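A.B. asks: Predicted model and sequence below, questions to follow.
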Amino acid sequence: MTMTRRAPHPRRAELLAAGAATVTVVLWASAFVSIRSAGAAYSPGALALGRLLAGAVALGAVCLVRREGWPPRAAWRGIAISGLLWFGFYMVVLNWGEQQVDAGTAALVVNIGPILIALLGSRLLGDAMPPRLLAGMAVSFAGAVAVGLSMSGEGGSSVLGVVLCLLAAVGYAAGVVAQKPALGRASALQVTTFGCLVGAVACLPFAGQLVQEAADAPVSATLNMVYLGVFPTALAFTTWAYALARTTASRMGATTYAVPALVVLMSWLFLDEVPGTLTLAGGALCLAGVAVSRSRPRAGKAAAPELTPEPRPEPEREQA
């Protein structure tokens, strides 16, 4: 007798997806603090490879326990593209770019990513772009500009660094849009695990640098690299995929505008970097924009719910 799995209540499913998105943005914000420590001892490619290897080990262990098996063949195209562009290319190029420009400039340039996600999602995935989403993204981007300007100045910048951060934003956006269809055919854990493996394989040319630098790096830098792999990569990318499977790429991209505000708060709490008035105002704008983009229209106005679980078949599992 075959038992059918009861679908979760829409409200409960919405709350679970919102909670998953919250976990993602908090952990991604914490990554900036860890990158600042690990990046002093590891080169961009070595740091990306070490982070991806740590993430792949953690994700692989969970997959073995859950017996996830291999993703269906139909999901591999999206997994491979997102693995190369987001897990691999994005991490290396962003690490490199942040060595060429100050943190404010990097944050400012990379935050065009959600806008690119909305444009690509509308063009390639048919995502709707309601006025509330567009207005919220405009407010959040203004906040990101304020945060970036307030943090810029002392670190200096270069044309190369700006170009690298711009390429990172493009890779991030393209990876997210490529990942979305794969989540309709495989589980969030499968898509994240094998995307991380693809990224790690792409970064293997940096293996020699990783071994050499790990021998000389302080323990704190190596621990930060492992933290980046286990939490902001393995856990946060999985919760991201879970939420992305239940909403549009555009709305998920808009949610990440909460990251700059959280980075300001964490830098204040853990690094004793007291934010200025412009920084605080920018962080508040980022959060306000996210709230607008996620808000519901008033009763009587037709609109799609923000986080609606998409019906999809149970992912295929590898037969023993």
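C.D. replies: Perfect, I can see it now. Numbering: from 1, shown residues only.
A.B. asks: okay, CA-based contacts and neighbour counts for the rest of this
C.D. replies: Noted.
A.B. asks: Please enumerate the helices of the stretch 201-320 of the chain.
C.D. replies: 207-216, 219-228, 236-244, 249-255, 258-270, 277-294 (DSSP state H, counting those that start in this stretch).
A.B. asks: any idea which of the ones you listed is most buried?
C.D. replies: helix 249-255 (a mean of 27; mean count of other CA atoms under 10 Å).
A.B. asks: Which elements pack onto that one?
C.D. replies: Counting contacts by 3 or more CA pairs under 8 Å, 6 or more residues apart in numbering; DSSP states H and E, helix 249-255 is packed against helix 10-38, helix 113-120, helix 131-151, helix 159-182, helix 277-294.
A.B. asks: Kindly recompute the last result at 7 Å.
C.D. replies: Applying 3 or more CA pairs under 7 Å, 6 or more residues apart in numbering; DSSP states H and E, one finds that helix 249-255 makes contact with helix 113-120, helix 277-294.
A.B. asks: mind putting those helices in TSV, distance to T238 included?
C.D. replies: TSV is the format used below for the helices and strands packed on helix 249-255 (distance: least, CA to CA, whole Å):
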stretch	distance to T238
helix 113-120	19
helix 277-294	21
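A.B. asks: also this one, for the comparison:
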Amino acid sequence: MTAAPTRSSHPVLPWLAALAVMVMWASSFVVIRAAGADLSPGAMSLLRVGSAAIVLVPLVAAGRVRFPRTGRLRAAVIGWGAVWFAAYTLVLNASELFLDAATAAMLVNVAPLIVAVASGLLLGEGLSVRLISGVLVAFGGIALITAATSTGHVAAAGLVLGLLAAVLYAGSVLAQKPLLAHIDSTSMTVIGIGAGFLACLPFAPRLAGEVADAPASSLLAVVYTGVFPTALAFLLWGYALTRTPAGVLTSSSLLVPAISLVLAWLLLGETPPLLAAAGGLLCLTGAGFAILPNVLAAVRTAPLRSRSQPETVPERCDDPAVES
């Protein structure tokens, strides 16, 4: 077995990639909210993921995609793609039929806490007092958003769908990190998006029926979400995820609700209900209290690690059951 080649990058680059991803993902909440008036959730998912799949075809043609050799790894990557790019997008689209863009973004971005708690319980990283305190504060925020549903300002269906999207988001991140030890991030992204596209194909008749009546602006906006917040953003996300801890990187999504709020206010003229906004702020405060110290520590120590030893790529094994 030959040693894998050494690769190195500036320690700030993964965080710059993550910042670009957060801006693109934030814009997608606004587009989904606006286009939801013209396209159903399933049709929107198919158009988004289909657009992403099309722009990634050149990577396949150029030989940049390496398909897993074992059935187990193929099944794992395909299943991950179906959840991330089909189920998550479908649930998110449906949630924004009931929620404004900023409230949806705040609910979905409870995901960093889910990742942190799951990492502590399932990966043996432990649950610190800070993490538990952050969880309690965040759940207080969810309680406020729930209270907003009883006032009629936030639909209960939107709350449930938003939290389900957060669970799917967190589960996809937790599943992707170990798989990246056995497949490169570009290949995983391209194969995953292809799997998501196939999973969305049952919505093709609905999309065909809605395209004729939908304005070109809505169609182009959804295509944008496929090219940028999906194809490009997930390539950058995979790059960053191979170089940073999953829980720490996922916490960067705490920026998304704030960016979404500004974009929704500027482009759609909407702001979340006051009680829901307060709840969302509590969610983000709890998540930030629990996780942001780890982010700052990782950023401070990255230059020291990069000077002391080069970053290396673990030798990849095509069977996740075998340790690399």
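C.D. replies: Nice, I can see it. This is a predicted model, so every value here is computed, not measured.
A.B. asks: quick one on the thing from earlier: need the helices of the stretch 201-320 of the first structure in TSV with distance to W28 of the first structure, can you?
C.D. replies: Conversion of the helices of the stretch 201-320 of the first structure to TSV gives the following (distance: least, CA to CA, whole Å):
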stretch	distance to W28 of the first structure
helix 207-216	23
helix 219-228	9
helix 236-244	7
helix 249-255	12
helix 258-270	7
helix 277-294	15
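A.B. asks: For A103 of the first structure, which residues are in contact?
C.D. replies: Taking CA atoms under 7 Å, 6 or more residues apart in numbering, we find A103 of the first structure in contact with 151-152.
A.B. asks: repeat that with 6 Å
C.D. replies: If you count contacts by CA atoms under 6 Å, 6 or more residues apart in numbering, A103 of the first structure has none.
A.B. asks: returning to what we had before: among the helices of the stretch 201-320 of the first structure, single out whichever gets nearest to P305 of the first structure.
C.D. replies: Minimum separation from P305 of the first structure across the helices of the stretch 201-320 of the first structure (CA to CA) falls at helix 277-294, 9.4 Å.
A.B. asks: Next, the angle from the closest one to helix 10-38.
C.D. replies: In terms of direction (axes from the mean of the first three to the mean of the last three CA atoms, to 10 degrees), helix 277-294 of the first structure departs from helix 10-38 by 150 degrees.
A.B. asks: list the helices and strands helix 277-294 of the first structure packs on?
C.D. replies: Applying 3 or more CA pairs under 6 Å, 6 or more residues apart in numbering; DSSP states H and E, we find helix 277-294 of the first structure packed against helix 131-151, helix 258-270.
A.B. asks: I'd like to check the angle between that helix and helix 131-151, please.
C.D. replies: 160 degrees.
A.B. asks: Now find how far off-centre helix 277-294 of the first structure is within its chain.
C.D. replies: 19 Å (CA atoms, centre = their mean, to the nearest Å).
A.B. asks: now stretch 10-28 of the second structure
C.D. replies: Distance, centroid of stretch 10-28 of the second structure to centroid of chain: 12 Å (CA atoms, centre = their mean).
A.B. asks: and A17 of the first structure, which of the helices and strands packed on helix 249-255 of the first structure is closest to it?
C.D. replies: helix 277-294 (12.3 Å).
A.B. asks: Next, the residues that contact the closest one from outside, please.
C.D. replies: Identification of contacts with helix 277-294 of the first structure by CA under 6 Å, 6+ apart yields 132-133, 136-137, 139-140, 143, 146-147, 150, 255, 257-258, 261.
A.B. asks: Among those, give me the pair with the biggest separation.
C.D. replies: So, the contacts of helix 277-294 of the first structure by CA to CA: farthest apart are R132 and S150, at 27.0 Å.
A.B. asks: what would the helices and strands packed on helix 277-294 of the first structure look like in JSON lines with distance to R12 of the first structure?
C.D. replies: Output for those, formatted as JSON lines (distance: least, CA to CA, whole Å):
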{"stretch": "helix 131-151", "distance to R12 of the first structure": "23"}
{"stretch": "helix 258-270", "distance to R12 of the first structure": "23"}
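A.B. asks: and of the ones you listed, who's closest to S158 of the first structure?
C.D. replies: helix 131-151 (15.3 Å).
A.B. asks: Return the list of helices and strands in contact with that closest one.
C.D. replies: Going by 3+ CA pairs under 6 Å, 6+ apart, helix 131-151 of the first structure lies up against helix 103-110, helix 277-294.
A.B. asks: Select, out of those helices, the one closest to L47 of the first structure.
C.D. replies: helix 103-110 (17.5 Å).
A.B. asks: Now do the closest one and helix 131-151, the angle between them.
C.D. replies: Going by the same axes, to 10 degrees, helix 103-110 of the first structure makes 160 degrees with helix 131-151.
A.B. asks: Tell me roughly how far helix 103-110 of the first structure lies from the second structure on average.
C.D. replies: Here the mean offset of helix 103-110 of the first structure against the second structure after fitting is 3.6 Å, by mean CA distance after the TM-score superposition for the first structure.
A.B. asks: of all the helices and strands packed on helix 249-255 of the first structure, which lies closest to I35 of the first structure?
C.D. replies: Comparing those by CA to CA, helix 113-120 comes nearest, at 19.3 Å.
A.B. asks: What residues in the second structure pair up with the closest one?
C.D. replies: The aligned range for helix 113-120 of the first structure in the second structure is 111-118, by TM-score structural alignment.
A.B. asks: which residues sit against the matching stretch?
C.D. replies: 166, 170, 247, 250-251, 287.
A.B. asks: One more: stretch 78-93 of the second structure?
C.D. replies: Contact partners of stretch 78-93 of the second structure, identified using CA under 6 Å, 6+ apart, comprise 41-42, 45, 165, 168, 172, 192-193, 195-196.
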